[in-house]
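coordinates only, sequence not included:
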């Protein structure tokens, strides 16, 4: 397909080096159409009207006999209300949603130029409204700011101003119209204005100009592009990770801690867990070995297992009982990348102190002896 769209004025808040994802569509239509449905593109979204597209029900959450939260879908948006002794003490409308909805949604509202986390999260698999992680168990809390470090991984850009608050504190305020929600093309592929301009002027040239080729990057560089977000919130930086581009390495980020043999939490630390895997250490597995971020639908267990078997054709599984060997061709993952509980995140359920653990699949590919014994 030729690049034939006319040049347009660049309004991208990241600056003139960026073309905006809409510029990618004319040449990369299929990739663009599938990408807008995947988890990365939907890592966050601005909510300016009805929440019908999220398929989130109304709900109540009881803290105690005097205190509860109401969640209501209205024509103009999704609202959370604090009810104390039957009186509506505070109601806020959702302005931003975090998460693609595979497991959960987190919600935020504007308080001036700050983004504040709303009291309740929604768990999509459990179909349940829950108290946001780390929030008080007995009272409603609207006071947690969503800091820039959150947007570093859940958006493609946000312009932040540091403002002096009370008692010499510093608070982060956003330039509202600067936020580019979700992970767009240029967040992963780097600024593309030069690339777009070249191919608009030279539509017959099919070799990509002025873009970094992932295939030509070293293994560590390819993994680090994913790792800039999938290394957890523990990365400490002096500036935003929005400046990270393909070809950079995480070692350029101040205070980045490389894997040193620990057992990282399953939430957000996929890179460290992968680095602990023999498959990665011998250079046979990286993020894109199993994940295509352009795909709309996730592969099945059988497809993932075929990727494993392509390298492990001679494995005998001698300790596995004969009756369980039928699963081998269709599901390597549950045994070698089991689902584990996060120690960093859990969710309090309504009218109870009980908490639901946040469960994720570990990316440490290994032989788990406790699972072998269970077979």
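Now that the structure is in, tell me what you want to look at. Computed from a predicted model, the values in this text were never measured in an experiment.

all contacts plus neighbour counts: C-alpha atoms, from now on.
Fine.

for the helix or strand harbouring residue 341, which positions count as buried?
Counting by DSSP states H and E, the element that carries residue 341 is strand 339-348. For strand 339-348, the neighbour count (16 or more other CA atoms under 10 Å) marks 341-342, 345-348 as buried.

doesn't residue 247 make contact with residue 212?
Yes. Counting by CA atoms under 8 Å, residue 247 is a contact partner of residue 212 at 7.5 Å.

These two: which is more packed in?
Remark: of residue 212 and residue 247, residue 247 carries more neighbours, 19 against 16, as counted by other CA atoms under 10 Å.

Now distance to residue 113 too, for the buried residues of strand 339-348, in TSV please.
Formatted as TSV, the buried residues of strand 339-348 follow (distance: CA to CA, whole Å):
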residue	distance to residue 113
341	35
342	32
345	27
346	29
347	28
348	29
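
Please enumerate the helices of the stretch 151-300 of the chain.
Assigned by DSSP state H, counting those that start in this stretch, the stretch 151-300 of the chain shows helices spanning 185-189, 193-201, 219-227, 270-275, 278-281, 287-290.

Give the other helices and strands that the third one contacts.
Same thing as helix 219-227. Identification of packing neighbours for helix 219-227 by 3 or more CA pairs under 8 Å, 6 or more residues apart in numbering; DSSP states H and E yields helix 270-275.

got the contact list for the helix it packs on?
223-224, 226-227, 230-232, 258-259, 263-264, 266, 280-281, 286, 362-365 (CA atoms under 8 Å, 6 or more residues apart in numbering).

from these, which would you call buried?
The neighbour-count criterion (16+ other CA under 10 Å) marks 223-224, 226-227, 230-232, 264, 266, 280, 286, 362-365 among the contacts of helix 270-275 as buried.

middle-most residue in this structure, spatially?
The centre of the chain sits closest to residue 43, judged by CA atoms, centre = their mean, with a distance of 4.9 Å.

Farthest from the middle of this protein: give me that residue.
Computed with CA atoms, centre = their mean, the maximum C-alpha offset from the centroid of the chain is found at residue 322, amounting to 39.2 Å.

residues contacting that residue?
Not one residue lies near residue 322 by CA under 8 Å, 6+ apart.

Next up, a structure to set beside the first:
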């Protein structure tokens, strides 16, 4: 009897490990283990749950939404005196409402927030009409407040921007598209995997969890990817999924398998000239232009620990000093040890994004994004 159980268990594990051995499947609802299962063994990585990657898409709650819905703080005026937006929190959810016309002859159009995207620099909000997903016209910009969503014209109500799968791919681990030649934004929202979860980088984990919980866990491969053990360029490819610009896709969205070359996913031959790369979303391409990258074996993980929040530029500047002596800086004669902690601000300055822009009451809004082209900059980041 015991032998029979062991044989059945071994067979089940072997079946589950076929995928794990070759890592041929992208993460889906039916093969994902979920972060809770991962953390049951890897408690040392629990800090990941509060990072911007993990929280880049969520269901709307008071904790998830950074903006205020309090009266007096929940209205966005526009350049059109006959249009303003009101953001409301009710017992049934969070809403964005366009109020058009002049009292008493006003009309309203309202939609309930289904998902929150973004965290640190700001948030945008998505809504569903049936199975079709759209972006709402008002976003939250950190340090500014409510503002028109990027690319939306100020003063014209617009609730019609469809959310394409490629947009979701960098804000979620999984969304199942519904094929429709007449629509690009149909999804099965009941099995969405929100946020960038462990399995985005480590691969689908259900087979791995089954193996580790088995009596025969010592048999066969571990059915999981450890990015740190991949060759250098394959490590970079994992980050390039979302941090390598806007090259056209070769495959369907949400088909990424950790460890595969990024060229399998993207047509890099039609990527924009590197001289015109914008600082938003092109960190890998910019890093690859850097002398630091070309003259070493550095990867994104040389400076970034993806499992925890890193916002301290002094700490990050310390990574530079593992290779560079502060005395080698051309400004050392003037500033001496005062340069310690300033490497990042000088050699990776914050620059305005030219791809993410918005306007609000005549103001042009551009988020400041830290460039990853490491070099000597002149005044104003030139």
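The structure has been received and is ready for your questions. Values in this document were obtained by computation on a predicted structure and should not be read as measured data.

Next, the TM-score between them, please.
For this chain pair, the superposition-based TM-score is 0.86 by TM-score structural alignment, normalised by the length of the first structure; 350 aligned residues with a CA RMSD of 2.6 Å.

any idea where the strands of the stretch 101-250 of the first structure begin and end?
Here the stretch 101-250 of the first structure has its strands, by DSSP state E, counting those that start in this stretch, at 104-111, 114-117, 120-123, 128-131, 155-157, 160-164, 170-174, 180-181.

What is the longest helix of the second structure by residue count?
helix 2-22 (DSSP state H).

Residue 353 of the second structure versus residue 366 of the second structure, what's the distance?
For residue 366 of the second structure, the distance to residue 353 of the second structure (CA to CA, to the nearest Å) stands at 6 Å.

Actually, residue 55 of the second structure.
Distance, residue 55 of the second structure to residue 353 of the second structure, by CA to CA: 22 Å.

what does residue 376 of the second structure give?
Distance, residue 376 of the second structure to residue 353 of the second structure, using CA to CA: 19 Å.

aligned partner of residue 280 of the second structure in the first structure?
In the first structure, residue 280 of the second structure lines up with residue 267, judged by TM-score structural alignment.

Surely that match touches residue 344?
Yes. Residue 267 of the first structure is within contact range of residue 344, at 7.3 Å (criterion: CA under 8 Å).

what's the matching residue for residue 331 of the first structure over in the second structure?
Checking TM-score structural alignment: residue 331 of the first structure goes with residue 342.

residues contacting that match?
Residues near residue 342 of the second structure by CA under 8 Å, 6+ apart: 313-314, 317.

Next one: it from residue 348 of the second structure, what distance?
Distance, residue 342 of the second structure to residue 348 of the second structure, by CA to CA: 10 Å.

same question, residue 106 of the second structure
Counting by CA to CA, the gap from residue 106 of the second structure to residue 348 of the second structure is 49 Å.

neighbour count winner among those two?
A count of neighbours by other CA under 10 Å puts residue 348 above the other of residue 106 of the second structure and residue 348, at 19 against 11.

which residues does that one contact?
Per CA under 8 Å, 6+ apart, neighbours of residue 348 of the second structure: 370-375.

pull the longest strand from the second structure.
Using DSSP state E, we find that the single longest strand of the second structure is strand 93-102.

What does residue 223 of the first structure correspond to in the second structure?
By TM-score structural alignment, residue 223 of the first structure lines up with residue 236.

Its match touches residue 297, doesn't it?
No. Taking contacts as CA under 8 Å, residue 236 of the second structure lies outside contact range of residue 297: 11.2 Å.

corresponding residue for residue 113 of the first structure in the second structure?
Match for residue 113 of the first structure (TM-score structural alignment): residue 131.

Do I have it right that its match meets residue 187?
Yes. Assessed by CA under 8 Å, residue 131 of the second structure is found in contact with residue 187 at 5.5 Å.

the more surrounded of the two?
Neighbour tally, residue 131 of the second structure and residue 187, criterion other CA under 10 Å: the higher count belongs to residue 187, 21 against 15.

what's around the residue nearest to the more buried one when sequence neighbours are not counted, how many residues?
Excluding its sequence neighbours, the residue lying closest to residue 187 of the second structure (CA to CA, 6 or more residues apart in numbering) is residue 177, at 4.4 Å. For residue 177 of the second structure, the number of neighbouring residues by other CA under 10 Å comes to 20.

quick one: what's aligned to residue 177 of the second structure in the first structure?
Aligned partner of residue 177 of the second structure by TM-score structural alignment: residue 160.

roughly how far apart are that match and residue 186 of the first structure?
For residue 160 of the first structure, the distance to residue 186 of the first structure equals 19 Å [CA to CA].

One more: residue 301 of the first structure?
Separation of residue 301 of the first structure from residue 186 of the first structure (CA to CA) stands at 30 Å.

more crowded one of those two?
residue 186 (18 against 15).

got a list of what the more buried one touches?
Applying CA under 8 Å, 6+ apart to residue 186 of the first structure gives the contacts 18, 20-21, 156, 192.

repeat for residue 55 of the second structure
Shown in contact with residue 55 of the second structure (CA under 8 Å, 6+ apart): 49, 118-119, 195-196.

if we go to the first structure, which of those are intact?
Compared against the first structure with both residues aligned by TM-score structural alignment, their matches' CA atoms under 8 Å, these retain 49, 118, 195-196.

which stretches of the stretch 251-375 of the first structure form strands?
Using DSSP E, counting those that start in this stretch, the strands of the stretch 251-375 of the first structure run over 339-348, 355-361.
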